[in-house]
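Asker: Can you look at this prediction? I've put the sequence above it.
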Amino acid sequence: MVFSHVWPVMSDRTEQVRNNPIGEALHAVRSTFKSLCDDIDTPCSPAALDQLARKDLRSLTLALLVVLQGHRLSTSLLPKTNQLLQRSHGIIQSSLLRLISAVALDDFDFDRVKPLLREVVSEDVDELAVWNYAESAAAETTPPPRTPASSLQQTPWLHTTNSFVNSSEHRKYVDGILKQELGVVSVDVPGFQDAYFHRMAGLQAASLDFFDLSRQGDDPLFRDGWKGWPHAANEADVLRWLKGIVQELSEFGIARRPSSTHSRRLLVEPNQPIQGSTAERKLDVGLVRHVDGRCESNVHWQDVLVPGELKRNPSADTISKAWLDLGRYAREVFASQDNRRFVLGFTLCGSLMRIWAFDRLGAIASKPFDINHDGLQFVITMLGFLWMDEKALGFDPRCRTADGEQFIEVNRHEAVERIILEDVILRPRCIVGRATTCWKAHPEGHPETQLVVKESWQYPERDVEGEFLEEATNKGVANVARYYHHETAQFDGADDDIRSNVRRGLDITAGHQPVPRRTVGPEIRANASNIGQKRTSSQRASVLPPNKRSRSTSPIKHASPARPSPNRVRRLVILRDYGRHIYNASSPAVLLASLAHAVEGHRSLLDLGLLHRDISINNILIDEHSGSAFLIDLDLAVRLHRQTASGAQGKTGTRAFMAIGALLNEPHSFTHDLESFFWVLFWICIHYGPNGKDIGTTAFEHWNYEDDDKLAVSKQGVVADEADFLETAQRHFTAHYQPLIPLVNQLRRVVFPNGRRRRQPDLDLYSSMVQILRSVEDNSEVLE
């Protein structure tokens, strides 16, 4: 689309451009154009643009857009009044970043930017027209540029609560991400109660007997509703009533099954924080393990079996109210119980009850029922929760205990081998996702052989990590964790997956998928919003506007049609190498040497034809006893020769460490991973003191919650200007890592030449980074 040269503009906008000229920065672009014209022996005029090859147009356009994106006006320019461009909010930096990504694609239409290029290469440049044309081209992004399937397999990416790093997990931030994590919630799923409850032997008959007894006598427990039910549904009154009825059910259940070993009670301490949370969390109601001799109010999330959520009004039976609250509790249960496959729960809104199941794909729920109209269903539900064995409650039957030791058994070399699980070393804090859990372990009878057992829930179409690690080990790849064994976890004689095993084959597409009320994300203010933004001389902190989202006035809408449900399978990998996370390095010198080892390991994988794609502080381990460091976690690795994408397109990595281009949805390359190594070092220097001591929440916490475009702009702002970068480092690096500021700046220069992210792959970047990281080996000040 070609736009007219004439725009009605605000006089203030004209004044802005006059007072903030691009000036000499355009000279380099014009010089590039002249060189391109000389190469094809054509006069250097705007008409020559039509004779340039696509690759030359791309080089020229990128050079110009980088100049504009880094200019102070990209974050402060007032909007135009032209109706065609009324979508502009005046801040075009993030749009320019998206345009830069679009220009790099093979199918980009350069007619979109030719008016801009003609203005820049003309004899008499009108800078106001330059900005108008740039904004027009950047605004033409509906729909966003499509990233084609590439030789690098793109995989689904979820912004989940497990991606938080050094976070306070404040509720106002967590809730928005948790909604995204849960995605499409399926409610009113047919057959839900049958799948999770009616398979229990004797439950139906016992429930009928209890309900019949409840309706007998002159003062029955149930007559047109439950006796004593508080119709105002005040929390305290409902809890008091629930405690009484569950106690009666418990006594009935014990009499009916005197040999039962389950010891459970109803927790009714809504004002008492539950132990084990990062941020303070309380639980309205729930079934918990009864531990003899422990104070009833002293409860840990490890003890919670079935969380519940109470609301006074049935209208609160929505995703933004009761459902989200229950999801928050389910997340805490998963985070505290390393052998949990799924979590059952319930919501009680007034007298309206739903039963829920949370798993690594999301959440599904039964149809609601009124406990005063369907008293039998209430009895089946609560007695079922009291009677369920741990397998039915979602615990992994593979994890067993003998002689005080927890163990699993694997089939290795055609024989059963028992692996002793010593300690949990990584536990996910999320509901949905791979939910990687790791244990320090050893083979039974061989405690001297240190192993790491890793379990995760993978999309079945994903490459098998264990096969990658086995190949890497067999071919001598350096500085990557060595392979021991891998398999798909079994459950009741079949591969353990979500659709068939956890969800019992339920057809969730037959339920409803409510569309949640969309809310405005948290507006992160104060200094946190300003970090990484390009600053003018008069305004040293420019703040991006809050993300504006639409609101629906209806609490529940039904999405139609429902899409087929995805699936996840549980895979097990056992590694021979054990280490500590890189942020636990005993000195800055050890940190740098370990990072150099990891970069070399990444290159070694690349030489094998594998790209890691998830560089983070949790995926680089160090063993200071042997002086080694190594990469782990090839869950998201891909073979470079693959020509098709695996189903859903998406982004890959841990947000705080993702490369700017990856955040902007570029096909993932090794350059993105090398940039992630830089962000790992930058993050550690800000968040950790000696021996891995976490200093707590910092001004960079918002990187866990910002949307991708804003995070990309924040990161670009951190590295764009050397003086600004040094100021940021001096202000935020811990005292322990202050001596590394010059070296980190050197690394910034090679990873981001001229303050800009790399757009072309360069294998020499590996050796350049390693050389800088090893340059302090003889520096006594840093070695201390």
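Answerer: Sure, I can see it. Residues are numbered from 1 along each chain as shown.

Asker: C-alpha only now, for contacts and for neighbours.
Answerer: Fine.

Asker: In stretch 364-384, which residues are buried?
Answerer: By 16 or more other C-alpha atoms under 10 Å, the buried positions in stretch 364-384 come out as 364-372, 375-384.

Asker: Of those residues, which belong to strands?
Answerer: Counted as lying in strands by DSSP state E, out of these, are I364, A365, F369, D370.

Asker: G345: which of those is nearest?
Answerer: A365 (9.3 Å; C-alpha to C-alpha).

Asker: In contact with that closest one, which residues?
Answerer: Neighbour list for A365: S186, V187, D188, V189, F192, R354, I355, W356, A357 [criterion: C-alpha atoms under 8 Å, 6 or more residues apart in numbering].

Asker: if you set the cut-off to 6 Å instead, what comes out?
Answerer: Listed by C-alpha atoms under 6 Å, 6 or more residues apart in numbering, the contact partners of A365 are V187, I355, W356.

Asker: Could you provide those in a markdown table, with additional columns for neighbour count, distance to E235 and secondary structure?
Answerer: A markdown table is the format used below for those (neighbours: other C-alpha atoms under 10 Å; distance: C-alpha to C-alpha, whole Å; DSSP: H, G, I helix; E, B strand; the rest coil):
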| residue | neighbour count | distance to E235 | secondary structure |
| --- | --- | --- | --- |
| V187 | 23 | 24 | strand |
| I355 | 22 | 19 | strand |
| W356 | 27 | 20 | strand |
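
Asker: which of the residues you listed lies closest to G244?
Answerer: Among the contacts of A365, I355 lies closest to G244 (C-alpha to C-alpha), at 20.3 Å.

Asker: what's the closest of the ones in strands among the buried residues of stretch 364-384 to L610?
Answerer: Taking those together and measuring to L610 by C-alpha to C-alpha, the closest member is I364, at 36.5 Å.

Asker: try this one side by side with the last:
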Amino acid sequence: MNMEDLKEALSGELEGSVFVNVISFWDKYFESERMKVERDILTKKYAELCADPKFKFPAVPTEDAVWKWMKVIENDLFQASRDPKDLAATDSIERYGHAFTGSQFHTLAAGQIIGNQAKRQVDYFIKRRDLPIENEHHWSDILVVGELTISSSKVFRQKFLQLSVYMLEVFMAQPLRRFVHGFILFERDLQLWVYDRSGPYSCSYIDIGKSPEKLVHVLVTYMLMNDEELGLEPNVKYNDNGMVVHLKVPRSGEPRMITLDPKPISQQKAYLCRGTSCYVATNSSCVVKFSWRICDSISEIELLEKADSIAGMVRIIGSLDLVKISQLREGLIFTKTMVKNLCPTENVMNTPHDYSGEIKRIPKESVNNQLGRKRKSEALQAEKEVASSSKRAKSVQECR
């Protein structure tokens, strides 16, 4: 499937699930106390150096010019912020309690990222700083994705859907990912995004022309984030033997360690879905399934426990509830007026939507790409209660 086909498919899948101008977005993701010292040192140093032509944000923000400026921020600003007495310390972790965990990359041609559904060129992404430097990259290593354009935000739909295709690639390569950070820089207007399994949501536009230090703040924060802040699943660990999870044995609640082959034997291909993925134990003794579920419904685990004595049924030997979307979105405020219409301008109906300002619940369950727009619209209209996040929880279960 080519890029345009993927964008149009995602347009239908995402309709009604995209929120913009979400309240408290900046405070939640970019004012972390954990990295405040390191972030403040770097942003204050930029304020001192911003008149230097090397550190000045490009007057004509072409993709190439902005990319070079971003690498200056990563490399030269970091070096300039070091105390002279610490210059002997070559490793960044010797300078700061929390070192940069990520490094910035981009591709120069389509096909340089392995694992694509279709070959594509990516303007900006962050990977772990300790990975080997290679000409090829893999979606399984990508932590943050960005889109750069010299065009104004009038091309929002096109660039947003392009970013969404990249996010789909990340979730396909990292099916256990809780959420992914991303951004779009329209000329000098910056829009920050987070994608989780209930849909994408963003902050208001930030004018980088007036406040380039804001973009420095964002880039530094991305590169300082730890695994949990980047949306990786903290309950899953990796070692030389594979992927390790600890589940609770039914009734006793005793922990049980399982080592899995990190390559899933089955996974859902959509973005807005339960994100179900299955992994086989390295000793082939069982299969472990990860999936998002609706919080107020009977879980599959409960049903399997009730059916434990039925011949021919799979037997559950361990499970664990991991996290709820409401926990991931805690502190954020979503309202009905924040829902973004993704229809092309020429296809927007003349009858306006009711933007009364009433606060509206985010859909209980994300839907896959086979759910029609009509059903999705009806589901949205039915949700009128006050809420700030989806009632969805991620669980893992082990069966044999």
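Answerer: Yes, it's here. Quick caveat, the model's predicted, so the values are computed rather than measured.

Asker: coming back round to it: Throw the contacts of A365 of the first structure into JSON lines and include distance to L765 of the first structure, thanks.
Answerer: Formatted as JSON lines, those follow (distance: C-alpha to C-alpha, whole Å):
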{"residue": "V187", "distance to L765 of the first structure": "51"}
{"residue": "I355", "distance to L765 of the first structure": "54"}
{"residue": "W356", "distance to L765 of the first structure": "50"}
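
Asker: hmm, which of these are common to the second structure?
Answerer: Counting by both residues aligned by TM-score structural alignment, their matches' C-alpha atoms under 6 Å, the members of these that carry over to the second structure are V187, I355, W356.

Asker: The counterpart of W139 of the second structure in the first structure and V333 of the first structure: what is the separation?
Answerer: Aligned by TM-score structural alignment, W139 of the second structure pairs with W301 of the first structure. Separation of W301 of the first structure from V333 of the first structure (C-alpha to C-alpha, to the nearest Å) stands at 6 Å.

Asker: Out of these two, name the residue with the larger neighbour count.
Answerer: Ranked by neighbour count (other C-alpha atoms under 10 Å), W301 of the first structure and V333 place V333 first, with 27 against 22.

Asker: In the second structure, what range does the helix or strand containing that one match?
Answerer: For V333 of the first structure, the element it lies in under DSSP states H and E is helix 324-336. Helix 324-336 of the first structure lines up with residues 161-173 of the second structure when matched by TM-score structural alignment.

Asker: And L361 of the first structure, what's its match in the second structure?
Answerer: So, by TM-score structural alignment, L361 of the first structure is matched to S198.

Asker: ok, that match - how many residues close by?
Answerer: Neighbours of S198 of the second structure under the rule other C-alpha under 10 Å: 26.

Asker: now do E31 of the second structure
Answerer: Neighbourhood size, E31 of the second structure [other C-alpha under 10 Å]: 15.

Asker: What is the equivalent residue in the first structure for it?
Answerer: Using TM-score structural alignment, the partner of E31 of the second structure in the first structure is H198.

Asker: and that match, which of the three is it?
Answerer: coil (DSSP: H, G, I helix; E, B strand; the rest coil).

Asker: so what's it closest to, chain neighbours aside?
Answerer: In space, and not counting its chain neighbours, H198 of the first structure is closest to Q204: 6.7 Å by C-alpha to C-alpha, 6 or more residues apart in numbering.

Asker: what's the helix or strand for that neighbour?
Answerer: Using DSSP H and E, Q204 of the first structure falls in helix 203-214.

Asker: show me where the second structure has helices.
Answerer: Ranges of helices within the second structure are 3-14, 25-30, 36-49, 63-72, 78-80, 92-95, 156-173, 212-224, 300-306, 325-328, 373-382, based on DSSP state H.

Asker: Let me have the ones you listed in a markdown table, extended by distance to T276 of the second structure.
Answerer: Output for the helices of the second structure, formatted as a markdown table (distance: least, C-alpha to C-alpha, whole Å):
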| stretch | distance to T276 of the second structure |
| --- | --- |
| helix 3-14 | 17 |
| helix 25-30 | 27 |
| helix 36-49 | 36 |
| helix 63-72 | 36 |
| helix 78-80 | 41 |
| helix 92-95 | 37 |
| helix 156-173 | 11 |
| helix 212-224 | 28 |
| helix 300-306 | 12 |
| helix 325-328 | 15 |
| helix 373-382 | 20 |
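
Asker: Those: which one's closest to G231 of the second structure?
Answerer: Nearest of those (C-alpha to C-alpha): helix 325-328, 9.1 Å.

Asker: so stretch 771-782 of the first structure matches what in the second structure?
Answerer: Under TM-score structural alignment, there's no match for stretch 771-782 of the first structure.

Asker: So what does S277 of the second structure match up with in the first structure?
Answerer: Here S277 of the second structure is matched to T437 in the first structure, going by TM-score structural alignment.

Asker: ok, the closest residue to that match other than its chain neighbours to L344 of the first structure distance?
Answerer: Nearest non-adjacent residue to T437 of the first structure, counting by C-alpha to C-alpha, 6+ apart: R427, 4.8 Å away. Per C-alpha to C-alpha, R427 of the first structure is found 19 Å from L344 of the first structure.

Asker: Looking at the first structure, which strand is longest?
Answerer: strand 415-426.

Asker: Point out the other elements, helices or strands, that that one touches.
Answerer: strand 405-412, strand 437-443 (3 or more C-alpha pairs under 6 Å, 6 or more residues apart in numbering; DSSP states H and E).

Asker: who's in contact with the last one?
Answerer: Under the contact criterion C-alpha under 6 Å, 6+ apart, strand 437-443 of the first structure has outside partners 419-427, 449-455.

Asker: Just give me the closest of those to S320 of the first structure.
Answerer: R427 (26.9 Å).

Asker: Identify the residue of the second structure aligned to Y483 of the first structure.
Answerer: Aligned counterpart of Y483 of the first structure in the second structure: I316 (TM-score structural alignment).

Asker: what about the closest residue to that match other than its chain neighbours, distance to L320 of the second structure?
Answerer: Leaving aside its sequence neighbours, I316 of the second structure sits nearest to C399 (C-alpha to C-alpha, 6+ apart; 4.4 Å). From C399 of the second structure across to L320 of the second structure, the span is 12 Å (C-alpha to C-alpha).

Asker: Okay then, goodbye and thanks.
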